[in-house]
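**Student:** my questions are about this predicted structure, shown below with the sequence.
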Amino acid sequence: MSRDDNRNEKGRLKRKVYEKELVRLQADLCRLQDWVRSSGARVIIVFEGRDTAGKGGTIKAITERVSPRVFRVVALPAPSDRQKTQLFIQRYIEQFPAAGEIVIFDRSWYNRAGVEYVMEFVTKDQHKRFLELCPIVEKMIVEGGIQLIKIWLEVGKDEQKRRFQARIEDPLRQWKLSAMDLESYPKWYDYSRARDMMFEATDTPYAPWYIVRSDDKRRARLNCIAHILSLIPRHDVARKRPKLPKRARSGHYDDQASLEGRRFVAETF
């Protein structure tokens, strides 16, 4: 089948093709999970990108078939008054993986290079200082034995506008639209310049940035998962097929009788 045969009339990846490939990749993620758990590996995956770039959907595609005890998602709220007085990266370090964990940051310390800088929540000196120190901190992270993978989801200007409009019009998506999103929307080029400065300062040989084009969400998710799997050296862990044991005898216990008189939810479906 050619690449064109995989696309729908809008040029996007067909749903059936996407779902088939997603199941295959999610099976590989389950095998990766077994290896991470058995080897004691520690991995951090950072997801960054503009609003509506598809971070949440990509993270869901990665995590929906694996254990949250191995794949742990971190999406920190705004810092508390106490946290504002700490070293900037301190609250993120507290979330770093122990042995046998993959921690996925849905936005990360790179907030300082993006939204905090563009929206003027920090000074230019604080921003400059962050860009100077970030590569040093990340080198320490990597040298400490943690594999650090940094993903930037790149959405186009027209596609971002379409997704914002869809959130405004669809009541099932309106919860995704915040006041900060609306304030950020006019600042497209400010975010572009901030992204460029971030790449220039923090794209290093030991912690490089990988860019995933995300105008086609389905294609972006598959490409992202496949790339992450390619970056983590691993081997399949042999698993003994479990056998379901027999239940103990009931004795005189009656399951149905024990529930008589209890409140059941009305069966409306």
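**Tutor:** Thanks, I have it.
**Student:** contacts and neighbour counts: CA atoms only from here.
**Tutor:** Noted.
**Student:** what residues sit buried inside the host helix or strand of residue 160?
**Tutor:** Using DSSP states H and E, residue 160 sits in helix 157-169. Neighbour-count burial for helix 157-169 flags 160, 163, 164, 167 (criterion: 16 or more other Cα atoms under 10 Å).
**Student:** which helices and strands sit right next to the longest helix seen in the chain?
**Tutor:** In the chain, with assignment by DSSP state H, the single longest helix is helix 15-39. Counting contacts by 3 or more Cα pairs under 8 Å, 6 or more residues apart in numbering; DSSP states H and E, helix 15-39 packs against helix 55-63, strand 101-106, helix 217-231.
**Student:** just send these back as CSV, with distance to residue 151 too.
**Tutor:** Compiled in CSV, the helices and strands packed on helix 15-39 are given as follows (distance: least, Cα to Cα, whole Å):
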stretch, distance to residue 151
helix 55-63, 10
strand 101-106, 10
helix 217-231, 8
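**Student:** deepest of the ones you listed, which one?
**Tutor:** Greatest average neighbour count among those goes to strand 101-106 (a mean of 22), per mean count of other Cα atoms under 10 Å.
**Student:** on that earlier part again, looking at the helices and strands packed on helix 15-39, which is nearest to residue 45?
**Tutor:** Closest approach to residue 45 among the helices and strands packed on helix 15-39 is made by strand 101-106 (4.7 Å; Cα to Cα).
**Student:** among the helices and strands packed on helix 15-39, which comes closest to residue 189?
**Tutor:** Taking Cα to Cα, helix 55-63 is the member of the helices and strands packed on helix 15-39 nearest to residue 189, at 20.2 Å.
**Student:** now the residue nearest to residue 228 when sequence neighbours are not counted, what's its secondary structure?
**Tutor:** Leaving aside its chain neighbours, residue 228 sits nearest to residue 149 (7.8 Å; criterion: Cα to Cα, 6 or more residues apart in numbering). Here residue 149 is strand, with the state taken from DSSP: H, G, I helix; E, B strand; the rest coil.
**Student:** below is structure B, check it against A:
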Amino acid sequence: MTSPAKLSKKAYEKELLRLQAELVAMQHWVVTTGARLVIVMEGRDAAGKGSAIKRITQYLNPRTCRIEALPKPTEREQGQWYFQRYVERLPAAGEIVIFDRSWYNRAGVERVMGFCTSQEYRRFLHQAPIFERLLVEDGIMLRKYWFSVSDEEQYDRFVARREDPLRHWKLSPMDLESISKWEDYSRAKDEMFVHTDIPSAPWYTVESDDKKRSRINVISHLLSTIPYEHVEQDLPEIPQRPQSGSYTRPPRGEFRYVPDAAAKLEEKKKGKKA
């Protein structure tokens, strides 16, 4: 199967901005109507989940849209019902919650790396569809996305992360295990889909070898599945600034100012032109 051509930067940026404006409208509808939206983002390491989430939330109000990326469970959480700590982070009315990895850790990383027992794994596959049906029956809009990346592209992204000091934090021994355990993760994903791809909460696969294309596709699809409408906002009037009264600003010398490091950049620019 031939991969589609890489999406051009110009076309990508224009469409992304349009879609982000629609996301803002969608969020305003969620807040106004008291809707609740949960977005589950799953996939292999380096599949592009994080960058897609960043574009989705870039212009959204963080007060009513939050990202949940849960760390390793504490000792107390390990003694809870598995779904319990995720329930605590579900949205209230008028909120959007994006899970950057979710309860599906148990069907992926925990299963492949042996962090859960076979009994815990089987119990999860049985309970996950029940749990999600309960969410949907209670009125929560649940969207589940799986980011699919080829082994060659994943490897190239790991190499790029290793060579970029700004992205070293994205590399961990656990991430790199996904290279040697590629087929194990594939089997785990396939079995997970068999048990949890249900009509009331289906999985949607995002082809993500081209990150720009995958971002456009996932945002477009998300918007197409939410029955939002454009709601008129009652924007406050900006008052006229009053005329200056008797206030006199204290001398600048009485305060500490951040040094103008940006001025050095202008000096360098002028030096190159000279």
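**Tutor:** Yep, it's here. All values reported here derive from a predicted model rather than from experimental measurement.
**Student:** before we move on, back to that, the helix holding residue 160 of structure 1 against structure 2, how far on average?
**Tutor:** Mean deviation of helix 157-169 of structure 1 relative to structure 2 after superposition (mean Cα distance after the TM-score superposition for structure 1): 0.8 Å.
**Student:** quick check: the equivalent of residue 240 of structure 2 over in structure 1 vs residue 137 of structure 1, distance?
**Tutor:** Taking TM-score structural alignment, the alignment pairs residue 240 of structure 2 with residue 246 from structure 1. With distances taken as Cα to Cα, to the nearest Å, residue 246 of structure 1 is found 53 Å from residue 137 of structure 1.
**Student:** higher neighbour count, those two?
**Tutor:** Taking neighbours as other Cα atoms under 10 Å, residue 246 of structure 1 and residue 137 compare with residue 137 leading, 12 against 6.
**Student:** in terms of helices and strands, where is the more buried one?
**Tutor:** Using DSSP H and E, residue 137 of structure 1 sits within helix 124-143.
**Student:** which residues in structure 2 does that helix align to?
**Tutor:** Using TM-score structural alignment, helix 124-143 of structure 1 lines up with residues 118-137 of structure 2.
**Student:** what does residue 158 of structure 2 correspond to in structure 1?
**Tutor:** By TM-score structural alignment, residue 158 of structure 2 lines up with residue 164 in structure 1.
**Student:** and the residue nearest to its match when sequence neighbours are not counted, how many neighbours?
**Tutor:** Nearest residue to residue 164 of structure 1, sequence neighbours excluded (Cα to Cα, 6+ apart): residue 52, at 7.2 Å. By the criterion of other Cα under 10 Å, residue 52 of structure 1 has 23 neighbours.
**Student:** could you check how far residue 210 of structure 2 is from residue 100 of structure 2?
**Tutor:** In this view, residue 210 of structure 2 and residue 100 of structure 2 are 19 Å apart by Cα to Cα.
**Student:** now swap in residue 238 of structure 2 and tell me
**Tutor:** From residue 238 of structure 2 to residue 100 of structure 2 the distance is 38 Å (Cα to Cα).
**Student:** can you check residue 79 of structure 2 too?
**Tutor:** Applying Cα to Cα to residue 79 of structure 2 and residue 100 of structure 2 gives a distance of 23 Å.
**Student:** can you check residue 124 of structure 2 too?
**Tutor:** 19 Å.
**Student:** what do you get for residue 16 of structure 2?
**Tutor:** Taking Cα to Cα, one finds residue 16 of structure 2 at 20 Å from residue 100 of structure 2.
**Student:** doesn't residue 39 of structure 2 belong to a helix?
**Tutor:** No - under three-state DSSP, residue 39 of structure 2 sits outside any helix and is assigned strand.
**Student:** quick one: map it onto structure 1.
**Tutor:** Taking TM-score structural alignment, residue 39 of structure 2 has residue 45 as its aligned residue in structure 1.
**Student:** same check, this time on residue 173 of structure 2
**Tutor:** Under the alignment (TM-score structural alignment), residue 173 of structure 2 maps onto residue 179 of structure 1.
**Student:** and for its match, the neighbour number?
**Tutor:** Counted with other Cα under 10 Å, the neighbours of residue 179 of structure 1 add up to 7.
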